[in-house]
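> here are the coordinates; sequence isn't available:
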């Protein structure tokens, strides 16, 4: 939803700027488009709070349709230049500022109304305790305030999570991942595929560079007029109150408005509106500790447009149509590989059928906390088979980090391993993280390699996965390489038989549900908890 509403909001803001500038005619079109855009901004924020960044392009668009840039067109005669300088000093804030602020407030009310209609309890639920501490500002003390907003409380909690300040096990996978570059890597490998991602981000960089270069050139061309106005004595703002400001700030302000006198083209204004959303969004989201691939989804439609623009501006017809064939054909092949993946039965379903056929009801089957468990309830030819036919217990390796990753936690898990007959690794959700986080889990991080080596008495009896493929060629994620694990010979043999290309590391959220490598172990060694404990290095 946030992607759809976000694209719709930016679209209508572009319409507002292109058709509604006060100096460009079409007086009512821009204002009407802004109100439509404001509705979509409110809906987007209601879908996901990160869409609050859409308020930036909303503000920029309202600025463009509120300021009559034609008032600052360069004049030829000295007399008209002095008249222009006087107009430049006042900036017509008595008119334009009121116009801008009025429309901005009106749009803000529309945004709030759309948000409230779709999320009424975000405003009405005041049952939580949300305290801000007292603040001392000189001689004034601002008392502690209880905002009571559950919505704000949840937003702050999620903010702590994405910054890595919340000890959430499902985010530990992002330890030691590089801001921005990790997102690019995952989009290149999985989210968009290399054939889409490379030209898309090149197009994004090309547009940003082009807009900044044009603005820089215009500012340079406007410096002369700005300096002339500066020498005339720019000491009043809004023609009301004399304000002494630094020479650098004065020169910068005049340079900006001197550049505006040249009238930004409609295309430039529209690009600035779009980039007012994309640049802050990418710079803030890309720097998160938590880097779920879906966080960049609101950018993808715009990246596709930039990619198309980059390809279309190629001067050679051969290059242009060659790029179209390469990108379009590569995308079709990539999509077909995933169509083939989804035509296969899910590994958890296949594994559940194996359990029902080979494991006696009432058997204890271990799973890992934060992951799923086997079997799942299935309607089979011989009737309905239920998950509750088997006992299940969870190994808590990924719960309790730091000082809580201790001998007591180890004893509890080893007791379950000694009792159980079967153990499942449903995906790489746990073993893809624990071995990489020895600082968080000094004891638990040793577990998976001991398991894969067969030292805990468990052996692989069943393994299956599904992967994107074309014919016999498969793209196989390397779930063991990043955590530094050496898989057992049974796992190596299975992966070798798949005739696959090593896809390298992939974001766990991309593989864990749709294409998990599922492994079932059987307790053949029947080691005691004490025997297994001697294999761990305790600190």
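Thanks, I have the structure now. The shown structure was predicted, so the numbers you read here are calculated from the model rather than taken from an experiment.
> For the rest of this, base every contact and every neighbour count on C-alpha atoms.
OK.
> any idea how far stretch 17-37 is from the chain center?
Computed by Cα atoms, centre = their mean, to the nearest Å, the chain-centroid distance of stretch 17-37 equals 31 Å.
> List the buried residues in it.
17-23, 29-37 (16 or more other Cα atoms under 10 Å).
> Narrow those to those in strands?
Of these, none are assigned to strands by DSSP state E.
> Identify, by residue count, the longest helix of the protein.
Counting residues, the longest helix found in the chain (DSSP state H) is helix 194-231.
> so what does that helix touch, helix or strand wise?
helix 247-260, helix 266-285, helix 300-312, helix 317-342 (3 or more Cα pairs under 8 Å, 6 or more residues apart in numbering; DSSP states H and E).
> Tell me how far that helix lies from the chain's centre.
Taking mean C-alpha positions (Cα atoms, centre = their mean), helix 194-231 and its chain are 26 Å apart.
> So for that helix, what gets flagged as buried?
With burial defined by 16+ other Cα under 10 Å, the residues of helix 194-231 counted as buried are 194-201, 203-204, 206-208, 211, 215, 218-219, 222-223, 225-227, 229-230.
> next one: stretch 386-403
Going by neighbour count (16+ other Cα under 10 Å), the buried part of stretch 386-403 is 387, 390, 392-401.
> for the stretch 351-500 of the chain, what spans make up the helices?
Ranges of helices in the stretch 351-500 of the chain, per DSSP state H, counting those that start in this stretch, are 407-419, 447-452, 489-497.
> So what touches the longest one?
By Cα atoms under 8 Å, 6 or more residues apart in numbering, the residues outside helix 407-419 that reach it are 364, 366, 393, 395-397, 443-444, 526-529, 532-533, 538.
> Filter those down to the buried ones and hand me the ChimeraX line.
To isolate in ChimeraX the members of the contacts of helix 407-419 that are buried, counting by 16+ other Cα under 10 Å, one can use:
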select :364,366,393,395,396,397,443,444,526,527,529,532,533
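> right, so of the helices and strands packed on helix 194-231, which gets closest to residue 120?
When these are compared by Cα to Cα, helix 266-285 sits nearest residue 120, at 25.8 Å.
> relative to helix 300-312, how tilted is the closest one?
130 degrees (axes from the mean of the first three to the mean of the last three Cα atoms, to 10 degrees).
> Now do the nearest residue to residue 208 once chain neighbours are set aside: how many residues are near it, please.
Spatial nearest neighbour of residue 208, chain neighbours left out: residue 275 (7.6 Å); criterion: Cα to Cα, 6 or more residues apart in numbering. Per other Cα atoms under 10 Å, the neighbour tally for residue 275 reads 20.
> The one 4 residues further on now?
In terms of burial, residue 279 registers 15 neighbours under the definition other Cα under 10 Å.
> circling back: can the helices of the stretch 351-500 of the chain go into CSV with extra columns for mean neighbour count?
Formatted as CSV, the helices of the stretch 351-500 of the chain follow (neighbours: other Cα atoms under 10 Å):
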stretch, mean neighbour count
helix 407-419, 17
helix 447-452, 19
helix 489-497, 13
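> Pasting the second one now:
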């Protein structure tokens, strides 16, 4: 028996070492798998540019250029390098412009709006795949540095990496030329630096990494500012462990590296500081509800925190992963009470500080919570591993210990399977043309040429040019759309009924206006009644066609109609085409009185 132990021990150690050595390869494979998922159907709108946020980045990337002189560079009014746009950071604009110019050296015709937009989506897909890799490394280091819980670094890292690769919201946002997945990348990189700083033997190098990540996060979006809290906690934990002057030097290095990186990546935040500050204030007023915008009315009367949690639970992470993350947060809070939290305090502080600030905003876009996703997923994976370890060690006297932790392993498998399913279901919406493209095909085929088409303001106008059809030549598109945003008043209803009376087709290319109007009758009593009558066919229009494309897989459809509108209205909106019934043609006056007849009174104030 002793001889067998002596033989088996080196074999076991060798096998363990091989598995650890294979960990980087495993993470790389999962990152590549995530990249394939993110580039699948990347040109989902066939170059029609349906996402309303992409033009801001692409148009400024097309317009910026090198300054002709040093004097021009320092003149914010004359410098072509100044984007004059600070709602987002300048780094994504500069990166996209630099990539476009580099490709144009080999393909001179590349530097166009459509091509640059697709290149921006490629950047998003690649950077989010980088987030997959960094998340695995971060989970691995957290488990290695954890002195209070016996967690397998390899297992937690692999599970976390796999979950991030199939995170539904990340899969979707990686298909957009926007800043959100880029911000998540730099946030995760900064958190990796913070955790590494606590135990590293080269604190100054790690401090440079932290400053680099934090500076680029700020230059991507100023909402990354709360990262100062986990950075500060990392420095305090380092001081608690070593109590050396190198911690103060590391603090100085972090500050200098952050400031230098930010200034190089976003110089006109300083050179054009008045415009920068004003636009940041404007964005803050919009986010907090002090300045109402047509595209934020959907958040009226929504409940802070609960709204975000609901969307994370149903669509962002999925139910099982979200529940695991919630349980993990409770597990970490319990460890704080027991003073056994260690480096996990860095992750917990980021989730609570950023989540607490973003969750209380008036504007609650689902993507605003994306910077938390890597941390939440790592916490979920660690809590599941801790549950399995606890169940395995709680019954040491059991004669059947091998089966004690089976429920925990089954739970881990269930979380993995459901997350993979929902991620693939999300990616599957790109397996067919956008609903806006489908509706355009239908309109060219079924509508009478010369029809007058009206639409709602703020929505995509269809039909778009497709199959050699030109909508401007075949149909008469209304000059302006229906104003559905303004609070109800007689002028709004008269304009609405006049447009209906003089048109043949009404298109609704999203739920952007009807859902908020029907949910807020105190502001839209007549508009909500109008939608009710329209859907019931009582205004002389019938629903001729409806196009939907929800996340789906293996015959199972996940109906996300009640999700945050920003989750669905860009890449897979529900499109409805209403056609006038020739036998029910009402005049403007008839429609006006017909709508007001049974509608609640308008709030004229």
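The structure has been received and is ready for your questions. These numbers come from a predicted model, not from an experiment.
> related to what we said a few turns ago, so which of the buried residues of stretch 17-37 of the first structure belong to helices?
By the criterion of DSSP H, membership of the buried residues of stretch 17-37 of the first structure in helices covers 17-20, 29-37.
> Map residue 327 of the first structure onto the second structure.
Taking TM-score structural alignment, the alignment pairs residue 327 of the first structure with residue 415 from the second structure.
> And the strands in the stretch 101-250 of the first structure, which stretches?
Secondary structure of the stretch 101-250 of the first structure (DSSP state E, counting those that start in this stretch): strands at 131-132, 135-137, 140-142, 145-146, 236-237, 241-242.
> So which of those is nearest residue 451 of the first structure?
Nearest to residue 451 of the first structure, of these and by Cα to Cα, is strand 131-132 at 46.9 Å.
> Can you name every helix or strand that the closest one contacts?
Applying 3+ Cα pairs under 8 Å, 6+ apart, we find strand 131-132 of the first structure packed against strand 145-146.
> Which part of the second structure matches the strand it packs on?
Under TM-score structural alignment, there's no match for strand 145-146 of the first structure.
> What is that strand packed up against?
Against strand 145-146 of the first structure (3+ Cα pairs under 8 Å, 6+ apart) you get strand 131-132.
> corresponding residues in the second structure for the strand it packs on?
Residues of the second structure matching strand 131-132 of the first structure: none, counting by TM-score structural alignment.
> what do you get for stretch 230-249 of the first structure?
Going by TM-score structural alignment: stretch 230-249 of the first structure matches no residues.
> still on that earlier bit, now the helices of the stretch 351-500 of the first structure as CSV including distance to residue 180 of the first structure?
Formatted as CSV, the helices of the stretch 351-500 of the first structure follow (distance: least, Cα to Cα, whole Å):
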stretch, distance to residue 180 of the first structure
helix 407-419, 36
helix 447-452, 30
helix 489-497, 31
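> Show me the one of those that comes nearest residue 53 of the first structure.
helix 447-452 (42.1 Å).
> picking up where we left off before, out of the strands of the stretch 101-250 of the first structure, deepest packed?
Highest mean neighbour count among these (mean count of other Cα atoms under 10 Å): strand 236-237, with a mean of 15.
> list the contacts for the corresponding residue of the second structure for residue 166 of the first structure?
Residue correspondence to the second structure (TM-score structural alignment): residue 166 of the first structure is matched to residue 291. Residue 291 of the second structure sits next to 282, 285 when contact means Cα under 8 Å, 6+ apart.
> returning to what we had before: now render the strands of the stretch 101-250 of the first structure as a markdown table, adding distance to residue 56 of the first structure.
What follows is the strands of the stretch 101-250 of the first structure, written out as a markdown table (distance: least, Cα to Cα, whole Å):
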| stretch | distance to residue 56 of the first structure |
| --- | --- |
| strand 131-132 | 26 |
| strand 135-137 | 29 |
| strand 140-142 | 29 |
| strand 145-146 | 28 |
| strand 236-237 | 25 |
| strand 241-242 | 29 |
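> what residues are up against the spatially closest residue to residue 268 of the first structure that is not a sequence neighbour?
Nearest residue to residue 268 of the first structure, sequence neighbours excluded (Cα to Cα, 6+ apart): residue 211, at 6.9 Å. Listed by Cα under 8 Å, 6+ apart, the contact set of residue 211 of the first structure reads 268, 271-272.
> hang on, the earlier thing: kindly provide the distance from the match of residue 327 of the first structure to residue 325 of the second structure.
For residue 415 of the second structure, the distance to residue 325 of the second structure equals 11 Å [Cα to Cα, to the nearest Å].
> In the second structure, which residue is most central in space?
The residue lying closest to the centre of the second structure (Cα atoms, centre = their mean) is residue 367, at 3.3 Å.
> Give the equivalent position in the first structure for that one.
Checking TM-score structural alignment: residue 367 of the second structure goes with residue 294.
> And the residue nearest to residue 208 of the first structure, what's its match in the second structure?
Using TM-score structural alignment, residue 275 of the first structure pairs with residue 348 in the second structure.
> does residue 573 of the second structure count as helix, strand or coil?
Put simply, residue 573 of the second structure is coil when judged by DSSP: H, G, I helix; E, B strand; the rest coil.
> try the one 4 residues further on
Secondary structure state of residue 577 of the second structure, per three-state DSSP, is strand.
> Nearest spatial neighbour of residue 589 of the second structure, chain-adjacent residues omitted?
With Cα to Cα, 6+ apart as the criterion, residue 589 of the second structure has its nearest non-adjacent residue at 7.7 Å, and that residue is residue 497.
> if I look at the one you found, how far off is residue 482 of the second structure?
Residue 497 of the second structure sits 10 Å away from residue 482 of the second structure, going by Cα to Cα.
> try residue 348 of the second structure
Distance of residue 348 of the second structure to residue 482 of the second structure, given as Cα to Cα: 46 Å.
> do the same with residue 593 of the second structure
For residue 593 of the second structure, the distance to residue 482 of the second structure equals 18 Å [Cα to Cα].
> and what of residue 255 of the second structure?
According to Cα to Cα, residue 255 of the second structure and residue 482 of the second structure sit 51 Å apart.
> before we move on, what about residue 361 of the second structure?
29 Å.
> corresponding residue for residue 418 of the first structure in the second structure?
So residue 418 of the first structure corresponds to residue 501, using TM-score structural alignment.
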